[in-house]
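Need a 3D model of the following:
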Amino acid sequence: MKSGHGEETNAVRGLELLWGLGERPNRGRRPAFTLEQIVRTAVGIADAQGLAAVSMRRIAERLGCTTMSLYRYVPGKAELLDLMTDAVMGEVPPADAAPGDWRTRLELSARADWGLYHRHPWILRLPAGRPALGPHGFAWYESVLRVLTATGLPPAALVHVFDTVDAYVRGAARDALDAAAVERHSGLTDEQWWAARAHFWDAVFVPARYPMVASLRAAGALHHPRDRGFEFGLRLVLDSIGTFVRNQANGRDETPKRYETPCPQCGNPIPRPASTGRPRTYCSDACRQRAYRARRPRPA
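Okay, the predicted model is just below:
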């Protein structure tokens, strides 16, 4: 069984590299390149050929050095990927530096992320839940959170809103980039692919069995540019967040009612007790008294 100490050591070293801490390599002759050049070279390879093409050997060939010399700077590929990710995150402008209200700034930030993913598609192949924890990524995160504080939402809801927008942009970008990759590798556009399958609509598809699909196809709604779909989805997400923010400001409780227990006397929801209180059977004392009187036997 592995102890995990090696991974912990590399994680510490990776954080030191990200934040410019620790000692720089000083053994032997001074090389003709820097850590920044190593990272930028790796980014260039990933942009052109994908993450699978990134290796110490390939980077060493580009820089004209030995593979082992690179390990004086970076302990391994995992740390290199963190450095690459944080380096390109520096391209995203701070969300709170833009003019406008919170929605305008959040929309600009989402578009900036969309552009970043299209310039560096390999970012979407890395796990979003385990960020690089670098200075550029944290500066971006901080700036978006500052924008969202203008909504007046409580801390937990504020983070959920951030996660919702981030997940939408990442998902939409991944779908668009996957479609572009399929088109590039197959040599067929979406229009050409569908044209080659016209037989499906002419001889296989039964409109009476799928009337909704048939009506949407007749209206030309089934096929549209993917960037237009991103615009529609982003507007829908931002509209939903705006409604949620207004409801919170107006004091409306958005907790789902399906988990509330109805009062057996009047049917209204029973208020949840404090964590240390006893569960309530009725919504009010009046309902409890009415239920008590209903259970009492009537005099003959």
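
okay, CA-based contacts and neighbour counts for the rest of this
OK.

Tell me how far whichever strand or helix holds Leu216 lies from the chain's centre.
Under the criterion of DSSP states H and E, Leu216 resides in helix 211-218. A distance of 32 Å separates the centroid of the chain from that of helix 211-218, by Cα atoms, centre = their mean, to the nearest Å.

on contacts alone, who are the packing partners of the helix or strand that it is followed by?
Heading C-terminal from helix 211-218, the first helix or strand you meet, by DSSP H and E, is helix 226-249. Packing partners of helix 226-249 (3 or more Cα pairs under 8 Å, 6 or more residues apart in numbering; DSSP states H and E): helix 102-119, helix 155-186.

by how many degrees do the last one and helix 102-119 diverge?
For helix 155-186 and helix 102-119, the angle between their directions (axes from the mean of the first three to the mean of the last three Cα atoms, to 10 degrees) works out to 30 degrees.

Provide the contact partners of the helix or strand just after helix 155-186 at residue level.
Downstream of helix 155-186, the first helix or strand assigned by DSSP H and E is helix 190-195. Contacting residues not belonging to helix 190-195 are listed as Glu183 [Cα atoms under 8 Å, 6 or more residues apart in numbering].

now the other sequence, so there's something to compare against:
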Amino acid sequence: MQNPSKTSQLGRPRTPRLSRKAIGRAALEMFEEEESLSIPRLAERLGVRQSSFYKHVTGRQEIIELARGALVERAPKPELTSGSLDDVIRQTFDALRTAYSLAPALLPLLLTQPVSHPAALEAYDRFAEAFELAGTPRHLVLPVLETLDSAAIGASLDAITMESAWSIKEEDHGTFPHLTAAQRAVAEHPVDRFSFLADVLSAGLRAAIRDA
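As a prediction, the model looks like this:
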């Protein structure tokens, strides 16, 4: 005669078929591969019915936040050394841009809701601590983080969109002489726009913090 408990164990998977972490990871993979989020397609990826999601999440917004958490877990952990303010600004910007570049299609949706995932909050808490240790007044910590976050998201989206933000036909060069000259100049003297952005952010934020 079979042991009832053994039969029960054999009839159930040892690990839950669906979990919040599994939903977040699958949603992130969908953003990476399909550049969009479809609840029916996500259910198909996970091999469950769509109604099963609502035992774990309240809806689409929470799934997006779980994808944010999965993105934080996927991204390399930033090395925030106790250094100068300039170092912390650059390290934070680079860490954010590296993370966001993993799933650019997710970024517009992240902008529509506040950060609430514990893994993401922990990462931002580390950034906040690094800025405090570098001498940033506490009332400027969030504005600094928001500025760097917005710049990193913009840079990540910009990296996948286009080579140049301006398209001027050759016959129109005389109509737009200054913009055309600027295009030629940057072609002759290339500038790494992300390093340039980091320089501008660093100089601006250092000045704002110094004068606060």
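
circling back to that earlier point, of the helices and strands packed on helix 226-249 of the first structure, which stretch is the most buried?
Of those, the one with the most neighbours on average (mean count of other Cα atoms under 10 Å) is helix 102-119, at a mean of 18.

Where in the second structure does that one fall?
Taking TM-score structural alignment as the measure, the second structure aligns residues 85-102 with helix 102-119 of the first structure.

isn't Val54 of the first structure right up against Ala46?
Yes. Counting by Cα atoms under 8 Å, Val54 of the first structure sits close enough to Ala46 to count as a contact (6.1 Å).

neighbouring contacts of stretch 73-83 of the first structure?
Stretch 73-83 of the first structure is contacted from outside by 10-11, 13-14, 17-18, 24-25, 35, 39, 55-56, 131-134, using Cα under 8 Å, 6+ apart.

Over in the second structure, find the residue span that stretch aligns onto.
By TM-score structural alignment, stretch 73-83 of the first structure lines up with residues 56-66 in the second structure.

List the buried residues for the matching stretch?
Going by neighbour count (16 or more other Cα atoms under 10 Å), the buried part of stretch 56-66 of the second structure is Glu62, Ile63, Ile64, Glu65, Leu66.

In helices, which of those residues fall?
Glu62, Ile63, Ile64, Glu65, Leu66 (DSSP state H).

Turn the residues you listed into CSV, including distance to Pro108 of the second structure.
What follows is those, written out as CSV (distance: Cα to Cα, whole Å):
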residue, distance to Pro108 of the second structure
Glu62, 15
Ile63, 14
Ile64, 11
Glu65, 12
Leu66, 15
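
Show me which of those residues is closest to Ser202 of the second structure.
Proximity of these to Ser202 of the second structure was ranked by Cα to Cα; the top entry is Glu65 with 29.2 Å.

ok, that closest one to Gln91 of the second structure distance?
24 Å (Cα to Cα, to the nearest Å).

Ile63 of the second structure too?
Counting by Cα to Cα, the gap from Ile63 of the second structure to Gln91 of the second structure is 29 Å.

again, but for Ser51 of the second structure
Taken as Cα to Cα, the span from Ser51 of the second structure to Gln91 of the second structure is 42 Å.

With Gly174 of the second structure instead?
43 Å.

can you check Leu111 of the second structure too?
As judged by Cα to Cα, Leu111 of the second structure and Gln91 of the second structure stand 22 Å apart.

And for Thr136 of the second structure?
From Thr136 of the second structure to Gln91 of the second structure the distance is 15 Å (Cα to Cα).

can you pull the contacts of the residue nearest in space to the middle of the second structure?
The second structure has Tyr100 as the residue nearest its centroid, 3.2 Å off, counting by Cα atoms, centre = their mean. Applying Cα under 8 Å, 6+ apart, we find Tyr100 of the second structure in contact with Leu71, Leu107, Ala152, Ile153, Ser156.

Map the fourth one across to the first structure for me.
Right, Ile153 of the second structure. Match for Ile153 of the second structure (TM-score structural alignment): Arg170.

what residues are up against that match?
The neighbours of Arg170 of the first structure, taking Cα under 8 Å, 6+ apart as the test, are Trp114, Tyr117, Leu124.

Would you agree the last one is in contact with Arg174?
Yes. Using Cα under 8 Å as the test, Leu124 of the first structure is close enough to Arg174 to be in contact (6.6 Å).

related to what we said a few turns ago, which one among the contacts of Tyr100 of the second structure gets closest to Glu132 of the second structure?
Distance to Glu132 of the second structure across the contacts of Tyr100 of the second structure (Cα to Cα) is lowest for Ala152, with 20.5 Å.

ok, and the closest non-adjacent residue to that closest one?
Once flanking residues are discounted, Ala152 of the second structure sits nearest to Arg97: 4.7 Å by Cα to Cα, 6 or more residues apart in numbering.

How about Ala52 of the first structure?
Ala46 (7.8 Å).

what's the answer for Asp94 of the second structure, then?
Ala152 (7.8 Å).

And for Thr81 of the second structure?
That would be Val88: by Cα to Cα, 6+ apart, it lies 7.4 Å from Thr81 of the second structure.

Could you double-check that that neighbour lies in contact with Ala128?
No. Contact criterion Cα under 8 Å: Val88 of the second structure and Ala128 do not qualify, at 10.1 Å.
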